[in-house]
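Asker: this one's sequence-less:
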């Protein structure tokens, strides 16, 4: 069957393009990028394709939603260059990333469950920071300073300062030293912001969510966002299955 596709009826660029609503230039670009096997040429130099090229295009377009355009391109290029194991490795990496994203979502949900009603009674904006280095430990139950908190989250202190400017965290200031002091609610907000950032949310998207959680004292404002996030992960997982099926079909046709 693969041999039949390789030597089967000739197709024009427009034939491949019409099947997927593409331009003929897009088809030519895909060939030049290695997504499609090299096209044949007529005596006059015009490109000719076969059903094998059509199968390659279907596989690529099916891979894109689950793996993204760059990775799908690299997968197809690997297959067409005979580096099938490298292509499979790229697929494995995408699946590992999806699993990591699912774990991140679970971590966010766990962080939200830890949020208590104390977040609704946090004080408002505080004074700007003083100059100089900040200490390593803070007094008070659950309180900490910027260095230890940044280390705990695996981020830079500058990132916490950026989050503070965006309203994601609101540490108080020590009246004597001016150092930032993060209480338990601030730590929870920082952890929530960190997990949402890992989930792909922008600062301007996170700030109103945290503000709503503070005001409501509960998780309800984030439920819609979490459902959307979970839905996007499920859609990506199904897209990976579709892409795998089309790629397997293409591999069979290549023989």
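Answerer: Good, I have the coordinates. Since the structure is predicted, the reported quantities are computational estimates derived from the model, not experimental observations. Numbering: from 1, shown residues only.

Asker: okay, CA-based contacts and neighbour counts for the rest of this
Answerer: Fine.

Asker: sec struct for residue 139, please.
Answerer: Secondary structure of residue 139, reduced to three states by DSSP: H, G, I helix; E, B strand; the rest coil: coil.

Asker: oh sorry, the question was meant for residue 177
Answerer: coil.

Asker: neighbours of it, just the number please.
Answerer: 13 (other Cα atoms under 10 Å).

Asker: from residue 208, how far off is it?
Answerer: 30 Å (Cα to Cα, to the nearest Å).

Asker: what about residue 29, distance to residue 22?
Answerer: Using Cα to Cα, residue 29 is found at 11 Å from residue 22.

Asker: the nearest residue to residue 149 once chain neighbours are set aside: neighbour count?
Answerer: The shortest distance from residue 149 to any non-neighbouring residue, by Cα to Cα, 6 or more residues apart in numbering, is to residue 187 (7.5 Å). Using other Cα under 10 Å, residue 187 is surrounded by 21 other residues.

Asker: residue 187 sits in which helix or strand?
Answerer: helix 184-198 (DSSP states H and E).

Asker: show me where the stretch 101-250 of the chain has strands.
Answerer: 172-173, 180-181 (DSSP state E, counting those that start in this stretch).

Asker: ok, structure two:
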């Protein structure tokens, strides 16, 4: 545990610069290093374990959360560190639930029954009633560029066709999943450009792969963080 290491030794293991190692120490992502009489930093296996944990946490939770976790550990506030870990897992769970909900909706939109043949054009009130929202909500989606209904040339009223209904149903689902209107506009625009939801279905598979990769990264980071905590506070020999 007390084997002296140079900054270059830590940097080489991860393919990063020695300056990055020094920056991580300065930001308290690593514990403070001892100094030689001439001022050179001296690291140990404890620092190596801290760097492994930090970089794994970055891959799993992002730089800001990873830094917060390591700062909490070095403040001897493991409870705060674990709270940040828990929040990351909660976000992942919510993303999984949203993905499942969107996938189910896409399945409904692509394989479910089309709008009733007798109704070729829907008014804003009929669409709002179908979705269980207010007409004001539908107008807000239109202002955001998500829905682009055409107008009845005689009355000037909005008219929603089958593609508009599909886009509105997808919007309603994504809003329930917590997505902002700006993001939904991009997704619906991609569906509209492709002429259907097949492109979004393919994107969902990529989303699933990313969530799986993040979950696995969290597992790996948890193991390295636990290892660092043991290195930092070893149990006394019996």
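Answerer: Yep, that arrived. Just so it is clear, the model here is predicted, and its values are computed rather than measured.

Asker: and the helix holding residue 187 of the first structure, what does it pack against?
Answerer: helix 84-114, helix 146-153, helix 203-216 (3 or more Cα pairs under 8 Å, 6 or more residues apart in numbering; DSSP states H and E).

Asker: now the longest one: how far from the chain's centre is it?
Answerer: So that's helix 84-114 of the first structure. 9 Å (Cα atoms, centre = their mean, to the nearest Å).

Asker: where in the second structure does it fall?
Answerer: Aligned by TM-score structural alignment, helix 84-114 of the first structure corresponds to residues 78-108 of the second structure.

Asker: isn't residue 56 of the first structure up against residue 250?
Answerer: Yes. Applying Cα atoms under 8 Å, one finds residue 56 of the first structure in contact with residue 250, separated by 6.0 Å.

Asker: neighbour count for the two, which is higher?
Answerer: Ranked by neighbour count (other Cα under 10 Å), residue 56 of the first structure and residue 250 place residue 56 first, with 26 against 23.

Asker: now which residue in the second structure aligns to the more buried one?
Answerer: Per TM-score structural alignment, residue 56 of the first structure is aligned with residue 50.

Asker: how close does that match get to residue 212 of the second structure?
Answerer: In terms of Cα to Cα, residue 50 of the second structure sits 25 Å off from residue 212 of the second structure.

Asker: cool, residue 46 of the second structure as well?
Answerer: 30 Å.

Asker: more neighbours, these two?
Answerer: Applying other Cα under 10 Å to residue 46 of the second structure and residue 212 shows that residue 46 carries more neighbours, namely 22 against 14.

Asker: what's the helix or strand for that one?
Answerer: Assigned by DSSP H and E, residue 46 of the second structure falls in helix 45-61.

Asker: buried sites along the following helix or strand past that helix?
Answerer: Downstream of helix 45-61 of the second structure, the next assigned helix or strand under DSSP H and E is helix 63-74. By 16 or more other Cα atoms under 10 Å, the buried positions in helix 63-74 of the second structure come out as 65-74.

Asker: coming back round to it: for the match of residue 56 of the first structure, which residues are in contact?
Answerer: Each residue near residue 50 of the second structure by Cα atoms under 8 Å, 6 or more residues apart in numbering is listed here: 29-31, 225, 228.

Asker: the longest helix seen in the first structure vs the second structure, average distance?
Answerer: Of all the elements of type helix in the first structure, the one with the most residues (DSSP state H) is helix 220-254. Following superposition, helix 220-254 of the first structure is found to deviate from the second structure by 0.9 Å on average (mean Cα distance after the TM-score superposition for the first structure).
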